[in-house]
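Peer 1: below: sequence and its predicted model.
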Amino acid sequence: MRQRVLLAGIWEQENSDFERQMDELRGLADACEMEVVDVMVQKLPRMQPASYFGSGRLLEIKERLAESEAEAVVLLHECTPSQLRNLERSLNCRIIDRTQLILQIFERRARTKEARIQVEMAMCQYELPRLMHASDHWSRQAGGRNKGKGEQQLALDKRALQRRITSLKRELAGIQEKKETQRRFRQQSPLKKIALVGYTNAGKSTVLNHLLMLSEQAKEKQVLEQDLLFATLDTNVRLIQVKGHTPFLLSDTVGFLEHLPKPLLAAFDATLKEVQKADLLLHIIDISDPQFAIKREVTIQTLQRIGCAQLPCMEVYNKVDLCSDLQEEKRNDALYISAHSEEGMRQLLTALDAWQWEDSVALSWRFAYDQQRELSSLYTYADIETRTEKENGIYLQGKLPSKRRSQFRGYECEEI
């Protein structure tokens, strides 16, 4: 049964993007399988430091909770421990701030052991300051030099939580060491590494699955795709090998989000590493979203924050099938696709081919018949267009990345 919740937020004076943020909050609640029964908003210069809302609006929310039979209030912002405590006392119900809501989604979606550990660690880091403030009232039970029972219990709880965080970090380090070995192995591969990036729910997983289908890969290789925020939490790497096109490794990563809370940064660690190691970023943008320009900018700013702004990036506008008439003029430096209807997917592969071979040179080679090992090595790096077998050897024509030319210079010959 879906939990019934009331959405609530402070519309601060300088916030011109409030309505979009509330719509996104509703999307997050839906992703957490909550039923939104009402929405309450208060316009203020800034949120109240003690109780988030003003006293009058708190009374209105309490009445609305009783009328709608909502079980919890979901807040637009991340709140301080004291704000959460005061709200729970005033409203006599569970209070969930934006950070806690996203953590709950992550907890539901984590599939791999690494993702589950990262989410638990983020939840522990979120709970630590709230644990300290939750027991404030117990600390006043005894005076003088002796600590009260509440302070003693608080210290025990705090140490237990810190020990759990330390244990999780140690366990995560072991998993990440193995992952790093896998990344180093992929770095040695001649295949280009491409990472899908973009705002959450832009369609990155759908793009990956469609390319896997064109690759005739087994269905087991496909990843979860849903029309929900944060449908994908685990980072997945797949080989894309479509007939007639140059193969590459493609990473599906966790979607970005505006104002990403600090406790969640650890949960993005795997995505961060995959993005940093990529040769090319495919920035997937949901052009059917009226706010796509804002979300595009959020992704660009996030890439700058994580030190990936210098990586080559190709913008791909997805979901054109949901747009009866594109309001924006098409850009020549971007691609327009529909991962569901296949529109533009072949053009995407052609564009990726062109990118992979843009720094290459057209050459001819001759290999003796006893040089099969060297010939096999050339096939690893080159795009072979013709092969002719003659009495004095095997002649080939094709393209080779410029940085690999010196490795096979001794086999170059005049055109066949």
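Peer 2: Thanks, I have the structure now.

Peer 1: alpha carbons only for contacts and neighbour counts from here, please
Peer 2: Noted.

Peer 1: following element in sequence after the biggest helix by length in the chain, please.
Peer 2: Ranked by residue count under DSSP state H, the longest helix found in the chain is helix 149-188. Next along the chain after helix 149-188, taking DSSP states H and E as the criterion, comes strand 193-197.

Peer 1: go through the strand or helix carrying Ile394 and flag the buried ones.
Peer 2: In the assignment (DSSP H and E), Ile394 maps to strand 393-401. For strand 393-401, burial by neighbour count (16 or more other CA atoms under 10 Å) applies to 394-401.

Peer 1: how about stretch 69-87?
Peer 2: Neighbour counts over stretch 69-87 (16+ other CA under 10 Å) mark 70-85, 87 as buried.

Peer 1: of the residues you listed, which belong to helices?
Peer 2: Judged by DSSP H, the buried residues of stretch 69-87 include 81-85, 87 as members of helices.

Peer 1: now, which of those sits nearest Ala309?
Peer 2: Set against Ala309, the nearest of these by CA to CA is Pro81 (35.0 Å).

Peer 1: put this beside the first:
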Amino acid sequence: METTQQQAIIVGIQLQNDTNFAYSMEELRNLAAACNITVIGELSQKASRINPSHYLGTGKIQELAAMVQDEDTVIIFNDELTPSQIRNLESSLDRQVIDRTILILNIFADRAKTKEAQLQVEVAQLQYMLPRLTGMRESLGRQGGGSGLKNRGAGETKLELDRRRIEERITALQTELQAQVERRQIQRKQRHKNEVPVVCLVGYTNAGKSSLLNAMVETYHPGSNKQVFAKNMLFATLETSVRSIRLPDHKTFLLTDTVGFVSQLPHHLVKAFRSTLEEVTEADLLIHVVDASDPQHEQHMAVTTETLKALGADGIPTVYAYNKADLTGRAYPAVEGDSVTLSAKQSSGIAELTGLIRSHVFNDYIQCEILIPYDRGSIVSYFNEHAHVQEVSYEEQGTKLVLECRAADYERFRGDFVELSN
């Protein structure tokens, strides 16, 4: 069925000392575009505080009413509105009013592909709706019908539920999610048991995290078809993807792609996605991916840093990957300290990034020279598979190896070989 493009006017208040206002409104435009909504107008007001009853002052509401000609035009506010603000605004303007939070929830609902992501989004939607049921049924019902605002899981059928039944639904979803969380925790424990380092890609939405993961996979596992979905749009990735990266010298680490961050990420979503985001808190190393071509990239970095702090992941060692260097005047690939300038799209800078990863997660390796008796051939096979064997020679008493291996493996087989040097 053909759907018409939905239109909207965006509205925001610039409070005193708010230096990020213009950027925040631009981001709201991008969020609307991600919901298939065309922004046809913008209204802003400078104020010392937000009007508790109508968000805007009386004069601005009249100005906004004059701007809204088409009855199908939606008005999007650049904040999370209270239930009473939405009611009062819709009454004054006779138009559908939505806020930044429901816009982001809609994008997440549209992008969620796995069962876990869909459960997480529905929990967040219902928790957002719960205090907004009274007097909002007609408005929220309309949200189920537009092309841009599918609002899956929060359409008219959900609005027929009373508060108690919605609370029961949230409880049931959270029980189901808990089972998913426990499964994920078992997987994490298994990884720790295998002592494989975990490297996590974090960053602002659309910084190129998935593209970077794909470039790493293609570099070290060409033709493996293990790529993840990557697209130039907000929140292309909602699922946590984990790929095992095996380097030519047999060192292995797990590379995890995570959901991107955005300023004012709704607390309902952060809460619902906490189990997914916990992957970040248990990483051995974070790669903070930055879209170096975006003029606002420093603000994006600040948002990411703030979100990591809120998750309790601010103490994890971090490498900075300034991506999309091909769209800037920066020289690349280039390494400076714990930062690398690269282009995931061109797979340029992957070796340099790998070098930084190595220096952080493979510091428990030792260089040694050992002699393994011929009747311990399985140990030679093990080291060939799991260590970097640089030289092999066959002596009278056994196989001599010059190698770099994990200290844990060295200790494990210590009684089975003769140490020539360590």
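Peer 2: Looks like it arrived, so ask away. Everything numeric here is computed off the predicted structure, so don't read it as measured data.

Peer 1: TM-score of the superposed pair?
Peer 2: With the length set by TM-score structural alignment, normalised by the length of structure 1, the two chains reach a TM-score of 0.88; 395 aligned residues with a CA RMSD of 2.4 Å.

Peer 1: turn the buried residues of strand 393-401 of structure 1 into JSON lines, columns for distance to Met345 of structure 1.
Peer 2: Formatted as JSON lines, the buried residues of strand 393-401 of structure 1 follow (distance: CA to CA, whole Å):
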{"residue": "Ile394", "distance to Met345 of structure 1": "36"}
{"residue": "Tyr395", "distance to Met345 of structure 1": "34"}
{"residue": "Leu396", "distance to Met345 of structure 1": "31"}
{"residue": "Gln397", "distance to Met345 of structure 1": "28"}
{"residue": "Gly398", "distance to Met345 of structure 1": "25"}
{"residue": "Lys399", "distance to Met345 of structure 1": "24"}
{"residue": "Leu400", "distance to Met345 of structure 1": "25"}
{"residue": "Pro401", "distance to Met345 of structure 1": "25"}
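
Peer 1: and which of those residues is nearest to Gln3 of structure 1?
Peer 2: For the buried residues of strand 393-401 of structure 1, the nearest to Gln3 of structure 1 is Pro401 (56.3 Å; CA to CA).

Peer 1: ok, the closest one touching Trp357?
Peer 2: Yes. The pair Pro401 of structure 1 / Trp357 is scored as a contact, 6.8 Å apart, by CA atoms under 8 Å.

Peer 1: mind listing what the residue nearest the centre of structure 1 touches?
Peer 2: The geometric centre of structure 1, computed from its C-alpha atoms, lies nearest to Val254 (CA atoms, centre = their mean), at 1.8 Å. Residues near Val254 of structure 1 by CA atoms under 8 Å, 6 or more residues apart in numbering: 197, 200, 230, 232-235, 268, 271.

Peer 1: ditto for Arg94 of structure 1
Peer 2: 71-73, 88.

Peer 1: and if you look at Ser44 of structure 2?
Peer 2: Neighbour list for Ser44 of structure 2: 11-14 [criterion: CA under 8 Å, 6+ apart].

Peer 1: switch to 10 Å and redo it
Peer 2: 10-14, 21-22, 25, 56, 60, 64, 77-78 (CA atoms under 10 Å, 6 or more residues apart in numbering).

Peer 1: what do you get for Ile50 of structure 2?
Peer 2: By CA under 10 Å, 6+ apart, the contact list for Ile50 of structure 2 reads 13-15, 56-57.

Peer 1: tell me the spacing between the equivalent of it over in structure 1 and Asp38 of structure 1.
Peer 2: In structure 1, the residue matched to Ile50 of structure 2 (TM-score structural alignment) is Met47. Separation of Met47 of structure 1 from Asp38 of structure 1 (CA to CA, to the nearest Å) stands at 20 Å.

Peer 1: overlap between the contacts of Ile50 of structure 2 and structure 1?
Peer 2: Retained in structure 1 by both residues aligned by TM-score structural alignment, their matches' CA atoms under 10 Å are the following of the contacts of Ile50 of structure 2: 13-15, 56-57.

Peer 1: just to be sure, which of those residues are found in strands?
Peer 2: Mapping these onto strands (DSSP state E) picks out 13-15.

Peer 1: and Asp333 of structure 1, how close does it get to Leu280 of structure 1?
Peer 2: Counting by CA to CA, the gap from Asp333 of structure 1 to Leu280 of structure 1 is 15 Å.

Peer 1: next: Thr200 of structure 1.
Peer 2: Counting by CA to CA, the gap from Thr200 of structure 1 to Leu280 of structure 1 is 19 Å.

Peer 1: what about the two, which has more around it?
Peer 2: Neighbour totals were compared for Thr200 of structure 1 and Leu280, and Thr200 leads with 24 against 21 (other CA atoms under 10 Å).

Peer 1: which residue lines up with the more buried one in structure 2?
Peer 2: For Thr200 of structure 1, the residue aligned by TM-score structural alignment is Thr205.

Peer 1: which residues does the closest residue in space to that match that isn't next to it in sequence contact?
Peer 2: Sequence neighbours aside, Gly260 is the residue nearest to Thr205 of structure 2 in space, at 3.9 Å (criterion: CA to CA, 6 or more residues apart in numbering). Neighbour list for Gly260 of structure 2: 201-210, 234-238, 289, 304 [criterion: CA under 10 Å, 6+ apart].
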